[in-house]
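Visitor: Fold the following.
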Amino acid sequence: MVDLEQYLPILIFLFIAVGLSALFVFLPMGVARLTGAHKPDAEKNSEYECGFPAFEDPRSQFDVRFYLIAILFIIFDLEAAFLFPWAVSLDLTGWPGWITMMVFLGELAVGLAYAWKVGALEWE
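Guide: Predicted coordinates for the structure are as follows:
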């Protein structure tokens, strides 16, 4: 037979964690309603950076160029993430590491030039 008293500290920890999580979620919402900070209007409900209104039919069509710009941003963000460790470890990798990174940067430059040429970066 398993001694269930050993699980009491875990249960107490779980109850405290759930209670604190609920407190951190619902307390600010309640304080905002009580103090009057929760006053939605057209300006607060308007789109911010998404590119299309937030309260429309979810099946509505919108321009695919938004996704192209987002994908290009992610690609160049990852490029920056790869450049820092490469620069730190360049003394260990030497010329092979430098040549490999130049090939990588060249591929990205060709991709950017292609996207620029076909007009993927143009926004109307």
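Visitor: use CA for all of it now, contacts and neighbours both
Guide: Fine.
Visitor: what helix or strand does the residue most central in space within the chain sit in?
Guide: With distances taken as CA atoms, centre = their mean, I74 lies nearest the centre of the chain, 9.6 Å away. For I74, the host element (DSSP states H and E) is helix 65-88.
Visitor: Please generate a structure for the following sequence too, so the two can be compared:
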Amino acid sequence: MLIMLITSIMMMMASILSKKSFNDREKLSPFECGFDPKSSPRMPFSLHFFLIAVIFLIFDIEISLLIPLVVIFKNSQLNMLMLIGFFFFLILLIGLYFEWNQGALNWLF
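Guide: All right, here's what the predicted structure looks like:
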């Protein structure tokens, strides 16, 4: 109950003391100097580059998951560590094959 009271007081104080912003239509519109724009204001975005970046992040995270395998190597049984490492690499290779088979790793369309 005390936490709810403190939270409510903090929210009311933040709304009272915050800088007031006036939502004027002219201030919210984009600045134009009177000339017609030559091109679209949005930059083109490559979906293929985004997919490559996501695949890189996934494999980068999986590499960071491999580091504890090296650290716990001294404290575990060799057979169990090899089995876990094998299954982990097998999942990585299946994912890589799937991405390659779907054409996500090809730069040319």
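Visitor: what residue of structure 2 matches up with the residue nearest to the centre of structure 1?
Guide: Aligned by TM-score structural alignment, I74 of structure 1 pairs with L57 of structure 2.
Visitor: Structure 1: helices as residue ranges?
Guide: 8-35, 65-88, 90-117 (DSSP state H).
Visitor: count of neighbours near N101 of structure 2?
Guide: Residues contacting N101 of structure 2 under the criterion other CA atoms under 10 Å number 11.
Visitor: Please identify the residue in structure 1 that aligns with it.
Guide: Counting by TM-score structural alignment, N101 of structure 2 lines up with K117 in structure 1.
Visitor: how many neighbours does G95 of structure 2 have?
Guide: G95 of structure 2, neighbours per other CA under 10 Å, totals 14.
Visitor: V31 of structure 1: what's it in contact with?
Guide: Shown in contact with V31 of structure 1 (CA atoms under 8 Å, 6 or more residues apart in numbering): no residues.
Visitor: got it, and P28 of structure 1?
Guide: Contacts of P28 of structure 1 (CA under 8 Å, 6+ apart): none.
Visitor: Residue in structure 2 paired with it?
Guide: P28 of structure 1 maps onto nothing in structure 2, by TM-score structural alignment.
Visitor: looking at the helices of structure 1, which is closest to W123 of structure 1?
Guide: Closest to W123 of structure 1 of the helices of structure 1 is helix 65-88 (CA to CA; 7.9 Å).
Visitor: Identify each buried residue in that closest one, please.
Guide: In terms of neighbour count (16 or more other CA atoms under 10 Å), helix 65-88 of structure 1 has its buried residues at I69, L72, W86.
Visitor: now swap in stretch 112-120 of structure 1 and tell me
Guide: Buried residues in stretch 112-120 of structure 1, counted by 16+ other CA under 10 Å: A115, A120.
Visitor: Likewise for stretch 24-39 of structure 1?
Guide: Applying 16+ other CA under 10 Å to stretch 24-39 of structure 1 flags no residue as buried.
Visitor: For that stretch, what is the distance to the chain centroid?
Guide: 26 Å (CA atoms, centre = their mean, to the nearest Å).
Visitor: JSON lines for the buried residues of helix 65-88 of structure 1, including distance to L8 of structure 1?
Guide: Shown next, in JSON lines, are these (distance: CA to CA, whole Å):
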{"residue": "I69", "distance to L8 of structure 1": "52"}
{"residue": "L72", "distance to L8 of structure 1": "51"}
{"residue": "W86", "distance to L8 of structure 1": "50"}
